[in-house]
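Q: here is my input; please provide its structure:
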Amino acid sequence: MNTKLSLVGAAIAASLLLTNPAPAEARIPFFSGEQEIPSLAPMLEQTTPAVVHISVAGSREVRQRLPEAFRYFFGQRGPNEYREERPFKGLGSGVIISADNGYIVTNNHVIQDADDIEVRLKDGRTFKAKKLGADPESDIALLQIEAKNLTEVKLANSDKTRVGDYAIAIGNPFGLEQTVTSGIISALGRGGLGIEGFEDFIQTDAAINSGNSGGALVNLRGELIGINTAILGPNGGNIGIGFAIPANMMKNLVDQIIEHGEIRRGSLGIRGQDVTSDLTEAMHLNVSRGAFVNEVLPDSAASEAGLESGDVIISMNGNKINSFMELRAKVATLGAGREAKLGILRDGKERTVTVKLRELATGQVAASQVHPMLEGAEMSNAEGGGVKIDIVENNSPAAQIGLLADDVIVGVNRQRIANLAELRKMLENRDGVAALNIRRGNTNLYVLIR
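A: Presented below is the predicted three-dimensional model:
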């Protein structure tokens, strides 16, 4: 009986399917021989010639710890390490942004310390490249080649990019030239990752791997929306979390290199923090995102423009600001002398303030980018070597561990450091407690961080 009912039910279901076929949008599309199948190929045929393969060679100073047994040859006060120059080779990608001038953008880490830079085009031609300038803190470098019949990529307004937009990554992962992967924009304004000094990344799930660095992230029109720069992965492989430097940020930096031969960072002259739920409740704010101004420094661009402590900066040049880190990156890379229109919230009312950015001290970075326990300090490369503490905010983690303005960090775990890059590298590779060797006036002392 049950079997008969089942057979009858199956027959009725089959009859319904025949008389009521699946809606058109649910069917697998069929394309006749006369119809064109949707494809990214036409766009990529126009765009991929603008993405180049970069190979570099040079030498780097490598530090090696000296075995304890050998230190006796140098006496009790002998060195605990030795240095030597070692040759290296590397591969990466680049993007032609000006066919007439032969300008190619890539990541600074692709060409750093390189003595020889070779660019290979899609058509097989190779050229020696000249380095015009670079910015390690934002990981952008500008190269130039002398060549004809180049293809350049058109720049998109990356501030108009939205989460969910399609994105295509083009580069040379693991030396596999002209590799194309696709995905979407996963997030915008990513910062605080400790990858670079100034972070305002576009996040994408388009596959990015070693060798993609410096390559292009483009939209469906083939316009450049970002320069691929880093991935988040446990073993250095792709897990669908990649980061690109926004095209607008890259253009601001490149324009400065072309105009001045160097980066002239913009400075607003404020101290602040992200807008949080606790801050929103305490200050009775009607926004949940933005950059809260804790303090306006005297004789700064912010004070001249009339910014006040307690203001919340919610936009810059018409684009939303979601965090203090995002504001900091946009201001620094826009450049000194440029004007910015800031949308602020004051006493519950929105208003616009125009500010002309001052120049940030050369090499100055937020110490939180180097180590979380140094948050609240600003540092720069010290004359004669080491890292100078320029500013320490009251009650900040940096103040709590005992750092003072004008301190100079000259070493970590009894190994000397020459600059910010070396300090960052040593703290990244530390195991357990790190002892910072501080020079304070004529006194030497140690500050411990975990």
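Q: going by C-alpha atoms from here, please, whenever you check contacts or count neighbours.
A: Noted.
Q: how about the strands in the stretch 101-250 of the chain?
A: With DSSP state E, counting those that start in this stretch as the criterion, the stretch 101-250 of the chain has strands at 103-106, 114-120, 126-128, 130-135, 140-144, 166-171, 179-190, 201-204, 216-218, 224-231, 242-246.
Q: please identify the deepest-packed of those strands.
A: Highest mean neighbour count of the strands of the stretch 101-250 of the chain: strand 216-218, a mean of 31 (counted as mean count of other C-alpha atoms under 10 Å).
Q: so which elements touch it?
A: strand 166-171, strand 224-231 (3 or more C-alpha pairs under 8 Å, 6 or more residues apart in numbering; DSSP states H and E).
Q: please provide the structure for the following sequence as well, for comparison with the first:
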Amino acid sequence: MMKKSLLAMSIAALTLGAAFSPLPSHAALPQTVNGEAMPSLAPMLEKVSPAVVSIAVEGNKVAKQRIPEAFRFFFGPNIPPEQAQERPFRGLGSGVIVDADKGYIVTNHHVIDDADQIRVQLKDGREYDATLIGSDEMSDIALLQLEEEADNLTQIPLADSDELRVGDFAVAIGNPFGLGQTVTSGIISALGRSGLNLENFENFIQTDAAINSGNSGGALVNLNGELMGINTAILGPNGGNVGIGFAIPVNMAKSLVDQIIEYGSVRRGMLGVTGRELTSELADAFGLATKHGAFVSQVMPESAAEEAGLEAGDIIVSVNGKSIRSFGELRAKIATLGAGKPVTLGVIRDGENLEMDTTLKEASQTQTKADNLHKALTGAELKNHDTKPAGVEVTAIEEGSLAARYGLREGDVIVGLNRHKVENLGDLRKLLEDKPSVLALNIVRDNSSLYLVIR
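A: All right, here's what the predicted structure looks like:
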């Protein structure tokens, strides 16, 4: 009986050894199945992945610390309830090269927010300093430019994100947890997602391709290697992936980037309506067959919506021929199209399909921090001044800042720099690209013209 057991164990050991023994050196995995090549994402990724970069940032953030009432006695009666302290920070993220000739890189605003130094590493290991050209906090998009000219850069081609469908394959490329470039795959789980943060403009692509901390600003591509979106957020405990990730549609990102390049900031478009989602109950009450769209509850006077002929009770179902699913999607698309852009709205009124044309107006809150343009202007906030005189208006000045010390005031309109005309933030940004040692600002103040010289 003992011999039989030993024999059985020996046979089992031999069988296991054969199962786990390495393949002969001449053996290889099959390259084809039934005469067809094995499917692989590798050829596409070899072309696309060099366009995705890692971004490392350093800076200082102001942290406010509240002093408990029990301890304020020791600091005297005039001590403020909160103390502000600057604390250094470091961060990691990802970015996508969208213009190889000019060294333009798109990433998320939250990746570079408050950064004093931005360092970009390419897939091949080369590193460059980068400058922030402009960003938009409310849509979480930022545009960087490499400070040095770099050879052999790869830019990523763009898809049409308005043509995406739920179920399309998706590949996420980024730098999770600082590990280096990583690729994950999945599908598009949903489109037009909003409601993560009601203060911002959201029209997200949802995907189950694994997105983790550090993927922010990376690429979401299709199987053709075209950019569908910029990875920006995840929904999960402790920053971990649970199969719910979000990306900003590339059409939305491109519109914002084009505005930053042309004007130096985002010129927020405004339609001039308030409303809500079109729910099933609301659709039934109005006798509508559709369950998707944006219900208009109010039209603002003298707005683009009023000029188009919109009325309260209308249902907006498309923008420029592309259907919309919700009021949040309408809000995001209109805001990121940009002021001055013509739009065609598809509207349902009393069961009748209508088309209405209008031109978007500029939202009054569109502005940018001047230190994004030049350190000497730190402390000023700027916006385009479209009425005469055309230029750049100083909308706010921080007390004690560099801009205040150099003599800039709230309400000033910058119309020239170093004898060059300035009509918008884009003009000012281009003139400051070479970092001139002296800034001779031509200012219009209280209907008078003057010069401020900043050295």
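Q: quick one, which of the strands of the stretch 101-250 of the first structure is nearest to residue 88 of the first structure?
A: strand 114-120 (8.5 Å; C-alpha to C-alpha).
Q: show residues contacting that closest one.
A: 52-59, 111, 126-130 (C-alpha atoms under 8 Å, 6 or more residues apart in numbering).
Q: out of the residues you listed, which is most surrounded?
A: The most crowded member of the contacts of strand 114-120 of the first structure, judged by other C-alpha atoms under 10 Å, is residue 52 (31 neighbours).
Q: can you redo the contacts of strand 114-120 of the first structure as a markdown table with distance to residue 354 of the first structure?
A: Shown next, in a markdown table, are the contacts of strand 114-120 of the first structure (distance: C-alpha to C-alpha, whole Å):
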| residue | distance to residue 354 of the first structure |
| --- | --- |
| 52 | 40 |
| 53 | 42 |
| 54 | 41 |
| 55 | 44 |
| 56 | 43 |
| 57 | 46 |
| 58 | 46 |
| 59 | 46 |
| 111 | 37 |
| 126 | 47 |
| 127 | 44 |
| 128 | 44 |
| 129 | 40 |
| 130 | 38 |
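Q: and the spatially closest residue to residue 63 of the first structure that is not a sequence neighbour, how many residues sit next to it?
A: Spatially, and ignoring its direct neighbours in sequence, residue 63 of the first structure is nearest to residue 83 (4.6 Å; C-alpha to C-alpha, 6 or more residues apart in numbering). Look at residue 83 of the first structure: counted by other C-alpha under 10 Å, it has 12 neighbours.
Q: residue 83 of the first structure and residue 385 of the first structure, how far apart?
A: Per C-alpha to C-alpha, to the nearest Å, residue 83 of the first structure is found 17 Å from residue 385 of the first structure.
Q: what of residue 238 of the first structure?
A: 38 Å.
Q: for the stretch 201-350 of the first structure, what spans make up the helices?
A: Residue ranges of the helices in the stretch 201-350 of the first structure, as given by DSSP state H, counting those that start in this stretch, are 247-260, 277-283, 301-305, 324-334.
Q: what ranges do the strands span in the stretch 301-450 of the second structure?
A: 315-319, 322-323, 342-349, 352-359, 361-362, 368-369, 380-385, 391-397, 413-417, 420-421, 439-445, 448-454.
Q: and those strands as TSV, adding distance to residue 48 of the second structure and mean neighbour count?
A: Formatted as TSV, the strands of the stretch 301-450 of the second structure follow (distance: least, C-alpha to C-alpha, whole Å; neighbours: other C-alpha atoms under 10 Å):
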stretch	distance to residue 48 of the second structure	mean neighbour count
strand 315-319	31	24
strand 322-323	28	14
strand 342-349	33	19
strand 352-359	37	15
strand 361-362	36	21
strand 368-369	33	22
strand 380-385	37	24
strand 391-397	39	23
strand 413-417	41	25
strand 420-421	41	15
strand 439-445	42	19
strand 448-454	44	13
